[in-house]
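Enquirer: have a look at this prediction, sequence included:
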Amino acid sequence: MVLVVDALDPKDKASVTRPEPLPSLAGAGRGELCAALTSVGVPDKQLRMRVNQLWSWMYVRGVPSFDAMTDVSKDLRARLAERYSLDRPEIVSEQVSQDGTRKWLLRLRRSGTEVAAPEIETVYIPESDRGTLCISSQVGCTLTCTFCHTGTQRLVRNLSADEIVAQILVARDRIGDWPDAVAPDDGRLLPSTERKITNIVLMGMGEPLYNFDNVKAAMAIASDGEGLSVSKRRITLSTSGVVPEIARWGGEAQTMLAISLHAVRDDLRNELVPINKKYPISELLDACRSYPGLSNARRITFEYVMLKGVNDSLADAKALVQLLKGIPAKINLIPFNPWPGSQYECSDWEQIERFAEVVNKAGYASPVRTPRGRDIFAACGQLKSESLKIRASARGGSVAQSGTAGSGQGA
């Protein structure tokens, strides 16, 4: 099932003149809300109260316009609406998998230097007792991991903090995850929990630690107890191994951590995850052992994609157990999700089970991640928006072509 939201014929678009959109406060932090209120003449002594009012309407109730803010004066609502909006990123397409996984291709606002608006993908994965939102932190990626389709899309730019938060707002809009909202009536799985988005994983497009400050600011908004209220214990940042930023992230952001490991030898990891050439396995694991707050209650998740004949031998399983010795850890075994042009195949299921048995016997939880959303290319790492860089000599910024959901291996 694919819902195409933007169905205007490209030939017709050229003749349509659209006014320049107002700046959106959707995804804004308290500081930005304070600045916006100051700009429309709110006195200093009222700022804190007004910020709290807007914050509650935006992040507790999820209202899409200032008109809905009934405890804010009509005059202030009108002044805000003259200069700002609460518009979300445009949904270019929405796909719903047979298993209930939902994927949105989102078109961001064009920045002042971009000749066209870049696009990203966001995925919602429902289970009976939880709902996980996989969000992106960059348009494209710099890491070129060979098993990941996202890595074949060159980096366009970092996402701003509000663009990261706005993915949460779009998802909550679409699945009816606000008070008194109506859930979609499409017969697909949604959790039985009161909140439909219970977990957030930074496992979409991009390497989040290469966009540290914006990701940190966005997760502060997501975890704010007076707003979206997602517990930091339910937020997981996944990194391919930006070693110098790992301890800083744990100390400042205090979320859960996942490591895209995928190999037990440097020579193989150099091929699969090229950042390993800069930060080899030994340095990466040293950073994990000193991760702030690490304990049996706050284990690190190690992600390990199962590639047939590449990293799936029983010797690899035994080496993995030895590598992680002394680190409170969970090991997620991820059946490889194929994508067009990939050089790899998924390990045979029997081999995955044998690999998991070795890890389990060593005392590590090693769930095999059930592929979700494969039919809409929303499975782990199958994200690619087709946004491209154009050569600096020919651009005033980045170009984003029509986004077709592709595939990769990081979500």
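Expert: Received the coordinates, thanks.
Enquirer: C-alpha only now, for contacts and for neighbours.
Expert: Noted.
Enquirer: nearest residue to Val170 other than its sequence neighbours?
Expert: Arg88 (6.4 Å; C-alpha to C-alpha, 6 or more residues apart in numbering).
Enquirer: so Phe66 touches Ala81, yeah?
Expert: Yes. Between Phe66 and Ala81 there is a contact at 6.6 Å, judged by C-alpha atoms under 8 Å.
Enquirer: neighbour count winner among the two?
Expert: Comparing Phe66 with Ala81 by other C-alpha atoms under 10 Å, the one with more neighbours is Phe66, at 21 against 16.
Enquirer: contacts only, for that one.
Expert: Counting by C-alpha atoms under 8 Å, 6 or more residues apart in numbering, Phe66 touches 77-78, 80-81, 85-86.
Enquirer: before we move on, what about Leu272?
Expert: 145-147, 262-263.
Enquirer: swap in Arg265?
Expert: Contacts of Arg265 (C-alpha under 8 Å, 6+ apart): Ile281.
Enquirer: quick check: the gap between it and Thr236.
Expert: Between Arg265 and Thr236 the distance is 25 Å, computed by C-alpha to C-alpha, to the nearest Å.
Enquirer: the contacts of Phe66: which two are farthest apart?
Expert: Using C-alpha to C-alpha, the contacts of Phe66 span at most 13.2 Å, a distance reached by Ala78 and Leu86.
Enquirer: comparing these two, which residue is more hemmed in?
Expert: Leu86 (20 against 14).
Enquirer: which element follows the top strand by length along the chain toward the C-terminus?
Expert: Using DSSP state E to define each element, the chain has its longest strand at strand 119-127. For strand 119-127, the following helix or strand on the C-terminal side (DSSP states H and E) is strand 130-134.
Enquirer: before we go on, here's another structure to hold up against the first:
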Amino acid sequence: MQKTDLKNLSLRETKDLFLELGEKEYRGEQVFNFIHKNMETSISKITALSKTLRDKLKKNYTIGDISILERYDSKIDDTKKYLFLLEDGNIIESVAMKYKYGISACISTQVGCRMGCVFCASTKEGLVRNLTPGEILSEVYNIQKDLNTKLSNIVLMGSGEPLDNYENVIKFLNILHDSKGQNFGYRNVTLSTCGVVPKIYKLADEDIPITLSISLHSPFDEERKKIMPIGNKYKIEEILAACYYYIEKTNRRVTFEYTVINGVNDRKEDLEELSRILKGLLCHVNLIPLNPIEEYNKIKANGNAIKEFKDGLNQNGIATTVRREMGSDINAACGQLRRKYVKG
């Protein structure tokens, strides 16, 4: 019989488990604190419990973990990329980036991805499986332990579509936020989605004020469909309507990610249409230089073109910045490290 992973349980679920075992409720809080605040991974080390109770727990329960398979350190900045080995042999990746305000981690939510965006390496082998809440938490905990510091920000922008793993991602966020664990602020978390419209509405109703980031990449439906298959299911106007609802419910600014591709979405008409559709929306545009992959031979727009695009949006009243390229010497594009390792 497969053992239950205690790391997947919320505080309430952990307390209820101990009540079912005939123990006091506070024992559950002790175990939750041990797992999520102390980031320990062995039941044997929960010294707040008697050895008898620990041995009883070990028969049917475990504390799941992932291990660092490789760590790549950039020589040009303080970016670190991690390849993590899951207990079933699958591999995921995460990135830790150092900023003036602290360290931000880019975290994966799935093994692979089924969204099919043409410029993203993560999706090329399709979706293998969803990550559990405990596995997503383990990315955070392992990075913090490796760097011996608490992360200041977390972005769900690694491999996978977070809203395609909705229940596990929401549980991850709630456990991470719990005051008996990491007590990590919701406002320091950003979730990136390619635009799964029904789940954006659902997320807005969760009462968890994280930052929503939309992978847009074109202001025209027909062009967006060519690079993002999700565009065949949800029109841009539907995504924008969901964003208005999200802002209304959370009072949080929405970010739009826009990978600038030479001759594809950096034209004058793209600038004008993007300015038009975002006018009046509480938002910010983050321009991203294209990270080329072998299956997509387009080239990124040059620095001057990106600057002109940024300046044009700002002049039109759309707050816009260019994402800083980090870790470019360690194969920084999302999904590339995992694919390279798996292929050998």
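Expert: Thanks, I have it. Keep in mind the model is a prediction, meaning the values are calculated, not measured.
Enquirer: overlap between the contacts of Leu272 of structure 1 and structure 2?
Expert: With the contact criterion set to both residues aligned by TM-score structural alignment, their matches' C-alpha atoms under 8 Å, the contacts of Leu272 of structure 1 that also touch in structure 2 are 145-147.
Enquirer: do you know how far the aligned residue in structure 2 for Val305 of structure 1 is from Gly116 of structure 2?
Expert: With TM-score structural alignment as the criterion, Val305 of structure 1 lines up with Thr259 in structure 2. Distance, Thr259 of structure 2 to Gly116 of structure 2, using C-alpha to C-alpha: 15 Å.
Enquirer: can you check His284 of structure 2 too?
Expert: 25 Å.
Enquirer: cool, and Lys58 of structure 2?
Expert: 41 Å.
Enquirer: helix/strand/coil for the residue mapped onto Pro367 of structure 1 from structure 2?
Expert: Matched by TM-score structural alignment, Pro367 of structure 1 corresponds to Thr321 in structure 2. Of the three states, Thr321 of structure 2 takes strand under DSSP: H, G, I helix; E, B strand; the rest coil.
Enquirer: do Glu87 of structure 2 as well
Expert: Three-state assignment for Glu87 of structure 2 (three-state DSSP): coil.
Enquirer: so what's the closest residue to it other than its chain neighbours up against?
Expert: Computed as C-alpha to C-alpha, 6+ apart, the closest residue to Glu87 of structure 2 that is not its neighbour in sequence is Ile66, at 6.3 Å. Neighbouring residues of Ile66 of structure 2 by C-alpha under 8 Å, 6+ apart: 84-87, 135, 138-139, 142.
Enquirer: what of Ser74 of structure 2?
Expert: 80, 327-330.
Enquirer: for the stretch 151-300 of structure 2, just list every one of the strands.
Expert: Counting by DSSP state E, counting those that start in this stretch, one finds strands in the stretch 151-300 of structure 2 at the ranges 153-156, 189-193, 211-215, 254-260, 283-289.
Enquirer: residue range for the third one in structure 1?
Expert: Think strand 211-215 of structure 2. Under TM-score structural alignment, the match for strand 211-215 of structure 2 is residues 256-260.
Enquirer: what's the mean distance for the matching stretch versus structure 2?
Expert: The superposed stretch 256-260 of structure 1 is, by mean C-alpha distance after the TM-score superposition for structure 1, a mean 0.5 Å from where its aligned residues fall in structure 2.
Enquirer: residues in contact with that stretch?
Expert: Outside stretch 256-260 of structure 1, the residues touching it (C-alpha under 8 Å, 6+ apart) are 232-241, 250, 298-304, 410.
Enquirer: same thing but 10 Å
Expert: Stretch 256-260 of structure 1 has contacts (C-alpha atoms under 10 Å, 6 or more residues apart in numbering) with 201-203, 232-242, 246, 249-250, 273, 284-285, 288, 291, 293-294, 298-305, 329-332, 409-410.
Enquirer: and those, which are buried?
Expert: Buried members of the contacts of stretch 256-260 of structure 1, scored by 16 or more other C-alpha atoms under 10 Å, are 201-203, 232, 235-242, 246, 249-250, 273, 284-285, 288, 291, 294, 298-305, 329-332, 409-410.
Enquirer: which strand or helix spans Tyr72 of structure 2?
Expert: If you go by DSSP H and E, Tyr72 of structure 2 is part of strand 67-73.
Enquirer: contact partners for Leu25 of structure 1?
Expert: Leu25 of structure 1 touches 32-33, 36, 54, 58, 84-88, 162, 166, counting by C-alpha under 10 Å, 6+ apart.
Enquirer: overlap between those residues and structure 2?
Expert: Using both residues aligned by TM-score structural alignment, their matches' C-alpha atoms under 10 Å, structure 2 keeps these contacts from the contacts of Leu25 of structure 1: 32-33, 36, 54, 58, 84-87, 162.
Enquirer: who wins for neighbours among the residues you listed?
Expert: That'd be Met58 among these, by other C-alpha under 10 Å, with 23 neighbours.
Enquirer: counterpart of it over in structure 2?
Expert: For Met58 of structure 1, the residue aligned by TM-score structural alignment is Ile35.
Enquirer: host element of that match?
Expert: Applying DSSP H and E, one finds Ile35 of structure 2 within helix 25-36.
Enquirer: ok, residues contacting the next helix or strand after that helix?
Expert: Using DSSP H and E, the helix or strand that follows helix 25-36 of structure 2 towards the C-terminus is helix 51-60. Residues external to helix 51-60 of structure 2 that are found in contact with it (C-alpha under 10 Å, 6+ apart): 1-6, 18, 21, 23, 42-50, 61.
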